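1. quick one: sequence plus predicted model below, questions after.
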Amino acid sequence: MQIKKLVNYGPEDYRLESGTLPEPGVNELLVKVGACGICASDYHCYHGAPMFWGNDTFPRYVKTPVVAGHEFYGVVHAAGAGALEHFAVSVGDRVIAEQIVPCDKCRFCRNGQYWMCEKHDIYGFQAEDADGGMTEYMLFKPTSRVHKIPDTLSQEECALIEPFSCSVHAVNRGDIQFNDVVVLAGAGTLGLGMVQAIKLKTPKKLIVIDTMPFRLELAKKLGADVVLNPLMEDVIAKVKAMTDGYGCDVYIEATGNPAAVNQGLQMIRKLGRFVEFSVFSRETTVDWSIIGDRKELDIRGAHLSPGTYETVIDLFRRKLITADGIVTHRFSLDEWQQAFSTFGSAEAIKILLIPDQQAG
């Protein structure tokens, strides 16, 4: 049986190819892909961002040729020896694997911090070890963290489990309290997941910043108390005015724009908590004296989504978060070039590649 797969050979060298159906090995699942989202990291990787392809600062991370895509879900189609027992699933179950394929051998994996695995294979970026989900069928590897998906979840909800799990982890890193004024910079897919997660934490006020009016409108519908556009107003002055001149208690950066980092350092109060989530396409420079000498800030990174997949699945199941309005475009695998060119356009939020969908 021949299947379609989108293979990354290098920057701006992705090719839709035909290949043989993968054969699951011991403790491997063969999964029929239901949908795979395009992430900012996929977009930056395609366009040659140094953090993926390496430069004088970063070693090369991507190993090619590799099937792209890490925001996937699917249905168990077949299983290698022992796999059904290993993952406690059955053929026909809807499933999702976390984006990382941990080695289960390094110090971080041994300490239960698998999302910081030193080998750090991510589906869609590591040839042989972690072919991704922009294909019709893919393999879930023996060390994958696999979760079952209830039949009640929609296609859109299933496709947003991965990004929203990252959103929940980032929000958890902010340690949001009842009296906090929270500023979230960025209302893309992950930001809109954060809006909903932050609202469930019930802070005093949630302020969302973005440059696209339609995203701000959706953020307001999903729970933002105030929305601000930095192209239209002085957002630092606005936040200071709403906080008696002190600044926000928590600032979460989810834009991928270096300007949002400096913006956050200016508008956060002394002793505030700054959560950095984004994948940047270039290096960011800041005045570190703000972090230390002037404000004594807590700077917290947020990477991947440890322990949050089950949370997001449950929140969707209980209708405490929604996918409404977030998936804006759907394309077949044959239309992958149009899908990538649509990413980042004024009207796009989450774009899905759907293997079963016909072109046009």
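-> Nice, thanks for sending it over.
2. please make it C-alpha for all contacts and neighbour counts, starting now.
-> OK.
3. contacts only, for residue 64.
-> Residues counted as contacts of residue 64 (CA atoms under 8 Å, 6 or more residues apart in numbering) are 8-10, 125-127.
4. separation between it and residue 55?
-> Using CA to CA, to the nearest Å, residue 64 is found at 17 Å from residue 55.
5. count of residues packed around residue 294?
-> A count of nearby residues for residue 294, using other CA atoms under 10 Å, gives 11.
6. the spatially closest residue to it that is not a sequence neighbour: helix or strand, and which one exactly?
-> Closest residue to residue 294 apart from its sequence neighbours, by CA to CA, 6 or more residues apart in numbering: residue 270 at 7.5 Å. Assigned by DSSP states H and E, residue 270 belongs to strand 268-276.
7. what number of residues lie near the residue nearest to residue 294?
-> Other residues near residue 270 number 19, with proximity taken as other CA under 10 Å.
8. and here's the other structure:
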Amino acid sequence: MKNVPKTMKALVAYGKGDYRFEANYPAPECGPEDIIIKTEGCGVCAGDLKCQHGASMFWGDDNQPAWVEPPFIPGHEFLGHIVEVGGNVKDFHIGERIIADQIVPCGECKFCKTGRYWMCQPHAIFGFQKGNNGGMAEYVRFPKTAVISRVPEEMPLEAALLIEPYGCSKHAVDRAQIRNDDAVVISGAGTLGLGMITYARMQNPKKLIVLDMVDARLEKAKEFGADIVWNPSKVNVADEIMKLTEGYGCDIYIEATGHPSSVVQGLSMIRKLGRFVEFSVFGEPTTVDWSIIGDRKELDILGSHLSPYCYPFVIENIQNGNLKTNGLVSKTFKIEEWERAFEYASGKHGDLKVAITFE
């Protein structure tokens, strides 16, 4: 039984800066292995903004090929209810509330076959390629290899919209391998940084220190579990860390700002044999003296990408209140208002997370 109309409202990306609201865009068709959801809401990510602005990491330049495949529908922080399932789909049923990992693994490459699906070599991701349209539309198709999790009906949408970013936050903190005698610094208290803070609090570090240039975000960081908050524009944070740690430096530094100065700052304040986790996507190159990593401190430098195997834990702990979500989703917009949504998602008005919602 077909429950999806032929057309739908959608935001469609045709090229750099060429994003258009379409009132009658073709709705996805359900193949025998597919699931179609009716979208409840879709968060607006910094990556969506960078892509819309034409960043070369998406659209390519002299040093890298284009990664996006227009026309596509943006959005990867979305969830909804199943309205149609293919004939071969047995595990999911119409009416269930579901969400999928951002990546759509191929299931065939060596990463997928060894359980490391988040590093899938083809690397198809919802919201950037026409074959895997995202959640800024009334309906979305989940193909056979999508990594799907169920979402409790009673979870408020404002909390459920944080499942995808909090999954990424959890993976970054897991990479840090926090122990209860560690002094941990998280640099950046945006949505993803706050997700890291509330999850890192569950690891019970000796000290959880948070850095951000915006005092309102530092207040939120304290609410979410930080022991100490500092604004680097007002405090010499490297000196303060040294005072706090008898001159050794922090044990772990998680970089979640995407600004080159945060990397340099972290390398200066981390102790010898410390662990540095890089989470952010950068808009410009970062230059450091690499000898600090090897000859001077012998650091462990770790990256963090996406949210493998994180959704079930995140969903359970958002639901039971262990992961704080209060106040992060501050505004919602209709799809027709996408330009305002993108404007507010930039943070210029003080918002942390905004979303597009559908009735």
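-> Thanks, I have it. Remember, it's a predicted structure, so these values are computed and weren't measured experimentally.
9. can you give me the helices in the stretch 201-350 of the first structure?
-> Assigned helices in the stretch 201-350 of the first structure, in chain order: 213-222, 235-242, 258-267, 288-289, 309-317, 336-342 (criterion: DSSP state H, counting those that start in this stretch).
10. the second structure: matching residues for the last one?
-> By that I understand helix 336-342 of the first structure. Mapping helix 336-342 of the first structure onto the second structure (TM-score structural alignment) gives residues 338-344.
11. residue 149 of the second structure against residue 92, yeah?
-> No: taking CA atoms under 8 Å as the definition, residue 149 of the second structure is not a contact partner of residue 92, at 10.1 Å.
12. quickly list what's touching both of those two.
-> Common contacts of residue 149 of the second structure and residue 92, defined by CA under 8 Å, 6+ apart, are absent altogether.
13. the helices of the stretch 201-350 of the first structure: which one's closest to residue 279 of the first structure?
-> Closest to residue 279 of the first structure of the helices of the stretch 201-350 of the first structure is helix 258-267 (CA to CA; 10.2 Å).
14. so which bit of the second structure is the closest one matched to?
-> Mapping helix 258-267 of the first structure onto the second structure (TM-score structural alignment) gives residues 260-269.
15. the matching stretch against the first structure, how far on average?
-> Its matched residues in the first structure lie on average 0.8 Å from stretch 260-269 of the second structure after superposition (mean CA distance after the TM-score superposition for the first structure).
16. which residues belonging to that stretch are considered buried?
-> 260, 262-263, 265-267, 269 (16 or more other CA atoms under 10 Å).
17. quick one: map residue 50 of the second structure onto the first structure.
-> By TM-score structural alignment, residue 50 of the second structure lines up with residue 44 in the first structure.
18. if I pick the residue nearest to that match when sequence neighbours are not counted, what's in contact with it?
-> Excluding its sequence neighbours, the residue lying closest to residue 44 of the first structure (CA to CA, 6+ apart) is residue 281, at 6.2 Å. Applying CA under 8 Å, 6+ apart, one finds that residue 281 of the first structure lies in contact with 44, 49-51, 256.
19. now these as a markdown table including distance to residue 202 of the first structure and secondary structure?
-> Listed next are the contacts of residue 281 of the first structure as a markdown table, based on distance: CA to CA, whole Å; DSSP: H, G, I helix; E, B strand; the rest coil:
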| residue | distance to residue 202 of the first structure | secondary structure |
| --- | --- | --- |
| 44 | 34 | helix |
| 49 | 37 | coil |
| 50 | 38 | helix |
| 51 | 36 | helix |
| 256 | 26 | coil |
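20. let's have those in TSV, adding neighbour count and distance to residue 336 of the first structure.
-> Shown next, in TSV, are those (neighbours: other CA atoms under 10 Å; distance: CA to CA, whole Å):
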residue	neighbour count	distance to residue 336 of the first structure
44	18	15
49	18	19
50	20	23
51	21	23
256	20	23
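21. among those, which pair sits farthest apart?
-> Largest separation among the contacts of residue 281 of the first structure by CA to CA: 50 and 256, giving 14.2 Å.
22. tell me what angle the longest helix that the second structure contains forms with strand 270-278.
-> Longest among the helix segments of the second structure by residue count, using DSSP state H, is helix 163-176. For helix 163-176 of the second structure against strand 270-278, the angle by axes from the mean of the first three to the mean of the last three CA atoms, to 10 degrees is 150 degrees.
23. so where is helix 163-176 of the second structure in the first structure?
-> Using TM-score structural alignment, helix 163-176 of the second structure corresponds to residues 161-174 of the first structure.
24. chain center to that stretch: distance?
-> Computed by CA atoms, centre = their mean, to the nearest Å, the chain-centroid distance of stretch 161-174 of the first structure equals 8 Å.
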